[in-house]
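In: Below are the sequence and a predicted model for it; my questions follow.
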Amino acid sequence: MQQQAKRLLKLALNPVLVLLSLMSSGVWAATAEKAEHWRGNMTPGVTEVGHKIYDLHMLVFWICVVVGIIVFGLMFYSVFAYRKERHSEPATFHENTKLEIAWTVVPFLLLIIMAVPATKVLIEVYDTDDAAQDILITGYQWKWKYEYINPNGDNVTFFSNLRTPESEIGNEEEKGSNYLLEVDEPVVLPVNSKTRFLVTANDVLHAWWVPELAVKRDAIPGFVNEAWTKPTETGVYRGQCAELCGRNHGFMPIVVNVVEQEEYDQWLAGKLAEAAELKELMAKEFTMDELVARGKKVYERNCLACHGANGEGGVGKAIAGSPLATGSTKGHLDVIVNGVPGTAMQAFGGQLNEVDLAAVTTYQRNAFGNNMGDMLQPVDVYKFKKGQ
């Protein structure tokens, strides 16, 4: 019986010693590098912390593989080596001190081997200090709002919507290579610069997830979660909402363009110029044609999915001939700005600027055969919001 116990102890310890030797020699890292190309494996991405997470993942993976080989190897060895036809009289011993010490100490050492690097990586993952720029991310059903926070007060704010055409979604046209992964306004980040994300939600639970940037954070109404990234390579990186958030959960992608610092500065300056131009538009008196043309674009981007291309309705009520679109202008604007509680009709007052709100209201009242002949100016929307 003592010889059998020693044999089992030797079988159990040898693979562990081999694993420790591989780790110290760096061979395991080379094996993990090859595993990077496995289609079912996670990606190391384009950040230093992403590579550390990947290395930790591979370390734990190979430890689990070795443990599995040991456990199942001992099990099958015992089944075949000590079956009844070879040992008609069963062993009568109840315990072996060395074996019990081994299967207590070895798992403890393995936990230490995993816990030390895991703790270091977790500390780094949650260290959001010293960021060069802060971006507030807010999840909506079903789009993302981004606000680049400027300490001087000139923030850049925009919404990012799905850009995949309805014809592809409805199988009327062949689907593109980035089906459901294209947006009208991507996030732009500078390369080799640390960006802090403040993630929250306006309505229900969402999750902002871009695997190659090593970022995944829950977006929870009333809470702000922090995350960060520092990409080391330029390129376009795509992600999706990773929390089931409703009917169009699969239609709110994330696109991040990582560019050189000079290009980022130019993009930011352009966005600030757009904000200044919008302030000027607030004081402009638009013609009916200008409002309808702008309102049509706003409708197609924000309203079409629920109310139909021709205002025929669907998820939402019909616009064509509806009492709302043919009733009072103030009542119509009130629904668009404040939404309808308990329904899928969102409040667009915080999602669209005054110019777009005036345009889309005017468009709905004069399209789809409604032909009301009235219109709203941006200043009217501004006064309506202030009077609430």
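Out: Structure received.
In: from here on, contacts and neighbour counts on C-alpha atoms
Out: Noted.
In: For A12, give me its contacts.
Out: Listed by C-alpha atoms under 8 Å, 6 or more residues apart in numbering, the contact set of A12 reads 70, 74.
In: what about it, helix or strand, and which?
Out: Using DSSP states H and E, A12 sits within helix 2-25.
In: Return the set of buried residues in that helix.
Out: By neighbour count on 16 or more other C-alpha atoms under 10 Å, the buried set for helix 2-25 is 9, 12, 16, 19.
In: okay, pairing it with this:
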Amino acid sequence: MARKQVNVETLPQLTSMFDECGWSAVSSEVSWFSFHGTLRSMRERVRSTFPEYPGVYAMVNAQGHVVYVGMSKKLPKRLQTYFSSTTKRKKESWIRRTAVGFLWQPFPHPLLARLRERELIRRFRPMINVQGHPVQMKVGYIVATQQTAESFQLVTEIPKQHAGIWGPVPVNQLSKSAVEELNIQFGLRDCPKRTAMYFDGDKQAPETVPITCMRAELKTCLAPCLGSCTEGKYQRAFKSAKSFLSGRSQKVFSQIEEEMTKAALNRQFEVAAKLRDRTKGFRYVNDHLRRFHDWSSRANFVYPVQCELSQAELWIIVVRGIIVDVVPTPKETEDRTQVASMIETSRKQLSGESAKRNVSEPGDFEAARILFRWFQKESDETQKQFSLAQALKRLNAHKRKAS
């Protein structure tokens, strides 16, 4: 992905882009802070201007580029560091010198501010940010290609159409090799998408197909392009590979272990070494998937938080690790009905009654990772969660009382 920045011509245009937020209940006004005066006077302006709330900010240079995006649990404390005269704040001083001012926006909770920060980084791609930057992030996703005979690829950009997605995983030689070995282990194709597929029994298949595939000759691919297998057999192999990525991996590891032992006893040491390396790559990818992917598949709950701006309670509704919406705790009958309808729709997604069952955008994964790390760090906060079924029970109980 090429590094690029969002170019805007006027401050109002930048402010309107910065103000876009999917959670209407937590959106607040975006304000501008211009750099002028001495460092001391700007520190005093920060102390007198900014409330002690969580929030996000974006440094803007003279060309209208967002050069840095940050967040803080207490905005004044963080922003004053940019106007410090001590040598300990070299990075902050450098960021300040590249900008002419910054936009800032308060948020009701530190978790929401953190999520908003990553959203803005993905949108504006500031040149100074590293964490969360789509260019700087060296993570990828294992994607099941959506084609006649599916297989697996390791990609950094999630395609619009796919037959399944797992991740994120680090992008390095070990993970790349593991995905290649995954196709070999289950006999799945790795040829170009334009290659025609002719399953066994396909009436449209030509009478003779020249063998031009080395994997077909080595028996490491079911070779659907040569009509060497039925469509049903290929689909069973593909589903087995999906099960492996989804956590049912012990059978595969046991099978590889047996093959490796057999090869070693037959003094086929090169084959044994190849299987050993395959196991190493599979375990590496599996460990990464189990830490996050399994959590996100089970992360279906409502997380109540206290809004620091208004002291009201908010519901953060999470489905498969993704925040569906943030709403004030529903009290009126109409609000309860709307929230109940939203949760019911989410439950349909979980049961497979809706097409969109899994997260499918890079931003979705990044938001889920932030949520995952939040509950890892703030372990006591997990006790505040309640399930979607419990949320519906609360909402419907109020409805029964009203009737």
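Out: Done, it's in. Quick caveat, the model's predicted, so the values are computed rather than measured.
In: TM-score for this pair?
Out: In this superposition the chains share a TM-score of 0.20, using TM-score structural alignment, normalised by the length of the first structure; 124 aligned residues with a C-alpha RMSD of 6.7 Å.
In: before we move on, the earlier item: list of residues touching the next helix or strand after the helix holding A12 of the first structure?
Out: Downstream of helix 2-25 of the first structure, the first helix or strand assigned by DSSP H and E is helix 27-35. Residues from elsewhere that reach helix 27-35 of the first structure, judged by C-alpha under 8 Å, 6+ apart: 22-23, 41, 55, 58-59.
In: which of the residues in helix 27-35 of the first structure are buried?
Out: By 16+ other C-alpha under 10 Å, the buried positions in helix 27-35 of the first structure come out as 28-29, 32.
In: Which parts of the stretch 1-150 of the first structure are strands?
Out: For the stretch 1-150 of the first structure, strands defined by DSSP state E, counting those that start in this stretch occupy the ranges 133-140, 143-149.
In: Could you export these to TSV, including columns for distance to F159 of the first structure?
Out: Shown next, in TSV, are those (distance: least, C-alpha to C-alpha, whole Å):
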stretch	distance to F159 of the first structure
strand 133-140	9
strand 143-149	4
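In: With mean neighbour count and distance to K120 of the first structure added, can I get those strands in TSV?
Out: Formatted as TSV, those follow (neighbours: other C-alpha atoms under 10 Å; distance: least, C-alpha to C-alpha, whole Å):
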stretch	mean neighbour count	distance to K120 of the first structure
strand 133-140	21	24
strand 143-149	20	30
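In: List the residues that contact D364 of the second structure.
Out: Here D364 of the second structure is in contact with I322 (C-alpha under 8 Å, 6+ apart).
In: ok, and the closest non-adjacent residue to L268 of the first structure?
Out: Of all residues not flanking L268 of the first structure in the chain, V156 sits nearest, at 7.8 Å (C-alpha to C-alpha, 6 or more residues apart in numbering).
In: Most widely separated two among the buried residues of helix 2-25 of the first structure?
Out: The span of the buried residues of helix 2-25 of the first structure, defined through C-alpha to C-alpha, is set by L9 and L19 at 16.2 Å.
In: ok, and S297 of the second structure, which helix or strand is that part of?
Out: Assigned by DSSP H and E, S297 of the second structure belongs to helix 269-298.
In: Which helix or strand lies directly C-terminal to that helix?
Out: Once helix 269-298 of the second structure ends, the next helix or strand along the chain (criterion: DSSP H and E) is strand 301-306.
In: Quick check: next helix or strand after that next one?
Out: Next along from strand 301-306 of the second structure, by DSSP H and E: strand 313-319.
In: could you give the angle of that next one to helix 269-298?
Out: Angle of strand 313-319 of the second structure versus helix 269-298, following axes from the mean of the first three to the mean of the last three C-alpha atoms, to 10 degrees, is 140 degrees.
In: which secondary structure elements does the helix or strand following strand 313-319 of the second structure contact?
Out: Once strand 313-319 of the second structure ends, the next helix or strand along the chain (criterion: DSSP H and E) is strand 322-328. Where contact means 3 or more C-alpha pairs under 8 Å, 6 or more residues apart in numbering; DSSP states H and E, strand 322-328 of the second structure is packed against strand 313-319, helix 362-377.
In: To R276 of the second structure, which of the ones you listed lies closest?
Out: Taking C-alpha to C-alpha, helix 362-377 is the member of these nearest to R276 of the second structure, at 30.8 Å.
In: Could you give me the buried positions within the closest one?
Out: Buried residues in helix 362-377 of the second structure (16+ other C-alpha under 10 Å): 362-372, 374.
In: could you check the angle helix 269-298 makes with it?
Out: Helix 362-377 of the second structure and helix 269-298 meet at an angle of 80 degrees, taking the same axes, to 10 degrees as the criterion.
In: for F238 of the second structure, helix, strand, or coil?
Out: helix (DSSP: H, G, I helix; E, B strand; the rest coil).
In: err, A207 of the first structure, not the other one
Out: A207 of the first structure falls in the strand class when you classify it by three-state DSSP.
In: what are the ranges of the helices in the stretch 201-350 of the first structure?
Out: Under the criterion DSSP state H, counting those that start in this stretch, the stretch 201-350 of the first structure contains helices at 261-282, 288-302, 304-307, 329-338.
In: I'm done for today, thanks for sticking with me.
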